[in-house]
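[1] for reference, the sequence and a predicted model appear below.
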Amino acid sequence: MSGLIMAAQLLLGLSILVILHELGHFLAARAFGIKVEKFYLFFDAWGVKLFSFKRGDCEYGIGWLPLGGYVKIAGMIDESMDTEQMAQPAQPWEFRSKPAWQRLIVMLGGVIVNIAVGILIFWIITFTYGETFIPNSSVQGINPGIIGKEIGLKKGDKVVAVNGKKVIQFDELISPKVLLGNTTLTIMRGGKALDIKVPDNILNKVSDLGIEEFISRMPLISSSIDSVYSNAEKAGLKKGDRILAVNNNPVKYSADVKDELKKFKGKPAVFMVSRGTERLSYSVPVDTAGTIGIGFNVNELKQETVNFGFFESFPVGVNQAWKVFSDNGKGIWKVLTGKIKANKAFSGPVEIARKVYGGVWIWERFWFSTGFISIALAFMNLLPIPALDGGHVVFLIIEMIKGKPMGDKFMERAQIVGFVLLLSLMVFVLGNDIFKAVMH
C-alpha cells in the first residue's frame, strides 16, 4: 500500500506542476498573440493519446508517455521537430515572427510560474501550520553515526554554530547548508569549544549510508524508561526506571542502551536501574533484533511552534524558495567540480517518491514536497541545455546581442543534441533510482 501512496503522490504532484509550468508558456504566448496548437500533460508520442479535445485553435489532451508535458507553439523549433511548418513563410501569429524580448518572456513563462507556485505553497504552508522545530538550545547533544564519527564528532557533542552562525533549530544540522560540505561546525565538548570541518564530498557517503550515519535526526535523550512490555515487563522493569548500566557498562543516553543491546542479541543482559532512591538489578532476555521491550521518554524533547500572520508568512515562503533554488545551484556546482558524484546527487522519480513524498499521505508533507519540486524544476529548466527552456533562453540572448536569430538548421541540430542529452540523463537517473532501491 505504501508503494501505491508514493506513486499516487508523485503522479499528482508532478501533474499539477507540469500543467502549471506549461500554462506559464501558454498564457505568455497568448498574451503576445502567438498561436498555441497543443497543450498536453504527458507526451502523445507517435500520435497515441489517452484523452483529447479541441477548443478554438488549440488541442488539449493527456498523452500516454508520462515524461512531463508540452505546449506546441506555432513557428517554433521544439520537441515536435515540425520542420514542415518551419519551411513555410513566417506568419504574424507565429513565435518566430515576434520580437526576441517577447519570445524570451514566453520561454521564461514556465520557470516563472514554477517559482511563483513554490513561493505560494511555502507561504500558505507557513501561514497554515507555522514552523515547528526542536530548539537546539534544549537538546542534550547529538548522536553521530559512522560518517559523523569519521570527521571527529562524538556522542554528546552539542553543535552550537554552523559557519559561525548560531544554530537555532536542531534540524539545521542535517540541512543542505551542512550536507553540501565545506562547512565548519562549532561544538561544545566538555566545556570547551571545538571546530570540526565537514568535507566537500560528505554527500557521497550520506547518499550511500543514509543521514542517520552522519547525525541522527533524533537528539540524545536520557535512559529513562517511558513504557515497558514484552521481556522487560516480565523481568520487572517499570516505567520511570532510569537505566544506569548494561552488564556493568555505564549508560547515560537511550542511544547508549541501544548500542549495548546490540552486543547481546539472543542472550540475557543485566540491567542496573535507579527507581526512586533504590538501585536495582534485573536480568532481561534480549531478542534477536536487539530489543527487550522498552520505550524511552521522547517527551524530553521540547518542540516549539512559531505561528505567522498571513503577510508575515510571505517573506518566510520566499526565503524557503530561495534556499531550495540556491541549494540546487550549489549541488550542481559540486557535481561539475567533481566534489560530489553524479549518481549520489541526482534523483529520479523512484527516489522522489520514496524519499521526498514518502509512503504515508500527509497533506502538509505533500504540499511542502510539491513546493520543493516546483522550485527544483524551475532551476533544472533554466540549465543551458538545448530542448530545455534554459537552452532556448541562451539562444535568444545570443540573438539579442547579435541582432539576428540563429539559423534553423543550427536550432534543429541543437534540439536533437538536447534531446539525446535529456534522454541519457533520464535513463541514468532512472537506472540509478532502481539500483538504490534494490541496494537499500
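    That came through fine.

[2] drop to CA atoms for contacts and neighbour counts, all remaining ones
    OK.

[3] other SSEs contacting the helix ranked longest in the chain?
    In the chain, assigned by DSSP state H, the helix with the most residues is helix 408-439. Judged by 3 or more Cα pairs under 8 Å, 6 or more residues apart in numbering; DSSP states H and E, helix 408-439 is in contact with helix 349-351.

[4] who touches the helix it packs on?
    Contacts to helix 349-351, defined as Cα atoms under 8 Å, 6 or more residues apart in numbering, come from residues Leu10, Leu430, Asp433, Ile434, Ala437.

[5] now those: which count as buried?
    Those of these that meet the buried threshold are Leu10, Leu430, Asp433, by 16 or more other Cα atoms under 10 Å.

[6] what's the closest of those to Phe39?
    Using Cα to Cα, Leu10 is the member of the buried ones among the contacts of helix 349-351 that sits closest to Phe39, with 21.0 Å.

[7] for His392, which non-adjacent residue is closest in space?
    Pro386 (6.5 Å; Cα to Cα, 6 or more residues apart in numbering).

[8] isn't there a helix covering that neighbour?
    No - Pro386 sits outside any helix when classified using DSSP: H, G, I helix; E, B strand; the rest coil, being coil.

[9] for it, give me its contacts.
    His392, Ala414, Gln415, Val417, Gly418, Phe419.

[10] quick check: it vs Ile115, distance?
    21 Å (Cα to Cα, to the nearest Å).

[11] ok, structure two:
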Amino acid sequence: METFLIRALQFILAISILVLLHEGGHLFFAKLFGVRVEKFYVFLDISIGKWKGSLFKWRPRNSKTTYGIGWLPLGGYCKISGMIDESFDTEQIAKTPKPWEFRTKPAWQRLLIMIGGVMVNFLLAFAIYAAIMFNWGQTYYKVSDMKMGMRFSTEAKTIGFQDHDIMLGTDQGQFKEYLNVNGDFFRQIAQAKRVDVLRNGKKISITMPGNLDMLAMIKERPLFAEPYIPARIDSVLKDGIAMKAGIRKGDHILALNGKKIETWTDWNYQIGILNDVMTVKKTTRDSLTIRKAILVVSHTSNHKIDTLRITLDPELKLGVTQSNLASYYQPTVEHYTFLESIPAGFKHGINILGGYVGNFRYLASADGVKSIGGFGSIGGLFPPYWDWYMFLNMTALLSIILAFMNILPVPALDGGHVMFLLYEMITRRKPSEKFMVRAEYIGITLLIILMIVANLNDILRWLNVM
C-alpha cells in the first residue's frame, strides 16, 4: 500500500505541474493578445447534481478569470471566450462576436494561443533535462564496453548473431548505450541494413533486412538481444531459501529442472514459464508441486557442483540478488558545466522526442494497441520510493509525450485547432462554426475511446489476461 501511495503521489504531482504549465501557456498568449479567459482549471470540475465539482476556486478583484482546482485528475482546461472547445458553449458562439473573444483575433494570434501549451511543455522538458545534466550528468553503459557480449534470441540467431557477439554499430553509426527510455538500441538494429559485431576478436558484419518489427523485438522473451550476464549469485538473503540450501555469494546456477542456465536471462525465462503454469493451476497442491525445483549449482569456494532439491517461495523467488551490469562493468559518466548542460539537455530532449515519434507508428498494429497503457501503467513508471532524479526524468518524459500527443491533428486537441487555423491561413476561408462543433464532438469521442482502451489494457494486465 505504501508503494502504491508513493507512486500515486509522484504521478499526481507530475501531472499537476504539467497541466498547470500547459494551460498556463494558453493563458499567457490569450492575455497577451487581449483575449478573455473565463476559467483556468487544473483538473476537471465536472458537476454532479448541485455540486459544482471545484475543490478550490478564486477570482481576483477586477479580473474576468476564475482560477480553480477540480476534483477529477484527468487534465485541466483554459476556457477562452469565443472559442469552440470541449465546453461546447454554443450559446456564446451564437451571439455577436465581441472584441475580446478568440474568434475576432487575427489567425496568427489564435495560432500562438493554441500552440502555447505545447511550447511550454517542450521548453519544460528541455529545461529539466538541462538541470539533470548539470546536477547529475549522464550515466550509461557503453555497448562496446560489454566484453562478454550479448545473449540473443532464437530469431536473432537465425539472422546470424551468436551469443557473446560484442555489438559495435550499424550502417547508421556506432551504438552508444544498451537501453534508454526511447529504445534507441533496438530501433537502430530494426532499421539497419548491416550490424557490425566483434566475434572472437574479429570484426564481422551481419546483413540485416532493414525493417524488423521493433515492438516485437522488445516484447519477445527472451529479448532479441541483451547483455550476457552470467547466472552468478550477487548476494544471498539472510535466512532465505538459498541460504538454507547452502548457496553462497559468488555461486553459479547451472540448471533449473533439467533446463540449462547460463545467464540470468535463462533463469528469468524459466521462472516466467513456471509462473504462467502457476497462474492456470490454482490449487494449493498444484502450487506446491510447481514450486519444487531441482537446482544444479557450482560453488565458487570449492568448485564443487551440487544438485539441490528446494521449494521456491510462493512468488517463485530463490532468495538471492542477481548479478547485473554494475557487477561486471564500469558505467560511463559524462559531466557538464552550466553552459554545457543547456545544449546537452536540448539534444537529449530532441533524442527522446525523436524516439517517441519513431515508436508512435507501432500503435497502428494489434500489438501496438495492446501496448497502450492508462493511468496505472504511467504511474507504474515512477519508482516505489522518492527519488528526485527519477521523478524529474519521468516528468520531463511525460512533458514531451503530452506535447506531442496534444499537437496531433485530432479535433479537440490543440493540434486539431492548429490544423483548422493553418487551413484558414492558407485558403483565407474560415471553417464554419457548425463544422467546428461537429469536429469537436468527433475528437472528444475518439479521445474517450482511447482512454477507455488504455485503462482497460491496464485492468487486463492486472488480471493476467493480457
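    Structure received. Keep in mind that what you see is a predicted model, and the values were worked out from it rather than measured.

[12] just give the TM-score of the two.
    Here the TM-score for the pair of chains, by TM-score structural alignment, normalised by the length of the first structure, is 0.85; 431 aligned residues with a Cα RMSD of 3.5 Å.

[13] residues of the longest helix of the first structure that come out buried?
    In terms of neighbour count (16+ other Cα under 10 Å), helix 408-439 of the first structure has its buried residues at 411-412, 414-416, 418-419, 422, 426, 428-433, 436.

[14] residue in the first structure matching Ile93 of the second structure?
    Taking TM-score structural alignment, the alignment pairs Ile93 of the second structure with Met86 from the first structure.

[15] and the next helix or strand past the helix or strand that contains Ile233 of the second structure?
    Here Ile233 of the second structure sits within strand 233-236, counting by DSSP states H and E. Counting by DSSP H and E, the element after strand 233-236 of the second structure in chain order, helix or strand, is helix 241-244.

[16] give the closest residue to the match of Ile93 of the second structure in space, chain neighbours not counted.
    Closest to Met86 of the first structure by Cα to Cα, 6+ apart is Gly75, at 6.1 Å.

[17] give me the number of residues near the counterpart of the one you found in the second structure?
    Superposed on the second structure with TM-score structural alignment, Gly75 of the first structure falls opposite Gly82. Residues near Gly82 of the second structure, counting by other Cα atoms under 10 Å, number 25.

[18] do Thr263 of the second structure as well
    Applying other Cα under 10 Å, we find 21 residues neighbouring Thr263 of the second structure.

[19] what's near enough to touch the corresponding residue of the second structure for Gln169 of the first structure?
    By TM-score structural alignment, Gln169 of the first structure lines up with Glu177 in the second structure. Going by Cα under 8 Å, 6+ apart, Glu177 of the second structure touches Tyr140, Tyr141, Lys142, Val143, Phe185.

[20] again, only this time at 6 Å
    Listed by Cα atoms under 6 Å, 6 or more residues apart in numbering, the contact partners of Glu177 of the second structure are Tyr141, Lys142, Val143.

[21] how close does the residue nearest to His392 of the first structure sit to Gly329 of the first structure?
    Distance of Pro386 of the first structure to Gly329 of the first structure, given as Cα to Cα: 19 Å.

[22] same check, this time on Ile187 of the first structure
    28 Å.

[23] show me the strands in the stretch 1-150 of the first structure, by range?
    36-43, 49-55, 58-63, 65-73, 131-133 (DSSP state E, counting those that start in this stretch).

[24] in the second structure, which residue range corresponds to the last one?
    Using TM-score structural alignment, strand 131-133 of the first structure corresponds to residues 138-140 of the second structure.

[25] before we move on, the earlier item: settle it for me: which of Ile187 and Gly329 of the first structure has more neighbours?
    Neighbours were counted for Ile187 of the first structure and for Gly329 using other Cα under 10 Å; Ile187 has more, 22 against 15.

[26] now name the helix or strand holding the equivalent of that one over in the second structure.
    Here Ile187 of the first structure is matched to Val197 in the second structure, going by TM-score structural alignment. Using DSSP H and E, Val197 of the second structure sits in strand 194-199.

[27] buried ones in the helix or strand just after that strand?
    Per DSSP H and E, the first helix or strand lying C-terminal to strand 194-199 of the second structure is strand 202-207. By 16+ other Cα under 10 Å, the buried positions in strand 202-207 of the second structure come out as Ile204, Ser205.

[28] and if you look at stretch 79-86 of the second structure?
    Of the residues in stretch 79-86 of the second structure, Lys79, Ile80, Ser81, Gly82, Met83, Ile84, Asp85, Glu86 count as buried by neighbour count, 16+ other Cα under 10 Å.

[29] can you list the contacts of Glu177 of the second structure in a markdown table and add neighbour count?
    A markdown table is the format used below for those (neighbours: other Cα atoms under 10 Å):
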| residue | neighbour count |
| --- | --- |
| Tyr141 | 18 |
| Lys142 | 18 |
| Val143 | 21 |
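
[30] now flag whichever of those is closest to Gly373 of the second structure.
    Taking Cα to Cα as the measure, Tyr141 is the one of the contacts of Glu177 of the second structure closest to Gly373 of the second structure, at 28.1 Å.

[31] quick one on the thing from earlier: what's the mean distance for the match of strand 131-133 of the first structure versus the first structure?
    Here stretch 138-140 of the second structure, set against the first structure after superposition, deviates by a mean of 1.1 Å using mean Cα distance after the TM-score superposition for the first structure.
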